[in-house]
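Trainee: whatever this is, show me its structure:
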Amino acid sequence: MSQNADTFLLLTILTLVTILLIFGMKYFAAARQAQQRLAHEGAYQELADKAAVAQTAGAATLAKLEQDVKEMKTKLAGIEKVLHEVE
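Mentor: Predicted coordinates:
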């Protein structure tokens, strides 16, 4: 009878340890995934910041180009006016 009780106790302990190991592994995996997700979100935030800076620089360059084109149109209109007067 004593041998059956010892076997039952051993099996119960092993079962509980197995259950604890399974939950421990699940918790560790979830924590690891959260850690990796945070790292990826940081990288995406950095990329978004760089894109915003590049977009701002592109808008400034575009505004400068528009101003240059307007100046060229004005100068070209003046040249055309002079050419029409010469003819």
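Trainee: going by C-alpha atoms from here, please, whenever you check contacts or count neighbours.
Mentor: Fine.
Trainee: quick check: the gap between Phe28 and Thr18.
Mentor: 15 Å (C-alpha to C-alpha, to the nearest Å).
Trainee: where do the strands of this structure begin and end?
Mentor: Read by DSSP state E, the chain holds no strands at all.
Trainee: most centrally placed residue in it?
Mentor: Tyr44 (1.4 Å; C-alpha atoms, centre = their mean).
Trainee: which residues touch that one?
Mentor: With contact set as C-alpha atoms under 8 Å, 6 or more residues apart in numbering, Tyr44 has no partners.
Trainee: now the other sequence, so there's something to compare against:
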Amino acid sequence: MIEKKKHTNLEQGSLNDEAFELLLGLTSIRSEPLIEALRDHYVFNLSKSASYTKHGVDKTIFSRKLRVLEKVFESVIQFLNVYKER
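Mentor: So this is what the prediction gives:
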């Protein structure tokens, strides 16, 4: 059983472009406007509303995909924690 050591959040403006691309590659997200909206939020530090509005992305879809990236990010962090303990 995997224990969560500490909760690490994926926050606005917290990724560089390389990290964003690596994280995105672990998802099924393929819509270019959605990807660019997410990039603006996580890499270029735009607010959620500014990001989805700028790229014409539906607010609900944007919010769902934010949660997808957050869950993948948390899984990566958990994996790294388990792997470091080996």
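Trainee: just give the TM-score of the two.
Mentor: Laid over one another, the chains give 0.34 as their TM-score (TM-score structural alignment, normalised by the length of the second structure), with 31 aligned residues with a C-alpha RMSD of 1.9 Å.
Trainee: one step back: the residue nearest to the centre of the first structure and Leu10 of the first structure, how far apart?
Mentor: Distance from Tyr44 of the first structure to Leu10 of the first structure, by C-alpha to C-alpha: 51 Å.
Trainee: cool, Ile79 of the first structure as well?
Mentor: 102 Å.
Trainee: equivalent analysis for Gln3 of the first structure, please.
Mentor: On the measure of C-alpha to C-alpha, Gln3 of the first structure and Leu10 of the first structure end up 11 Å apart.
Trainee: neighbour count winner among those two?
Mentor: Leu10 (12 against 8; other C-alpha atoms under 10 Å).
Trainee: any idea how far the more buried one is from Thr61 of the first structure?
Mentor: For Leu10 of the first structure relative to Thr61 of the first structure (C-alpha to C-alpha), the value is 76 Å.
Trainee: equivalent analysis for Val86 of the first structure, please.
Mentor: For Val86 of the first structure, the distance to Thr61 of the first structure - C-alpha to C-alpha - is 37 Å.
Trainee: the residue nearest to Leu66 of the second structure when sequence neighbours are not counted: neighbour count?
Mentor: Nearest residue to Leu66 of the second structure, sequence neighbours excluded (C-alpha to C-alpha, 6 or more residues apart in numbering): Leu38, at 7.4 Å. For Leu38 of the second structure, the neighbour count with other C-alpha under 10 Å is 27.
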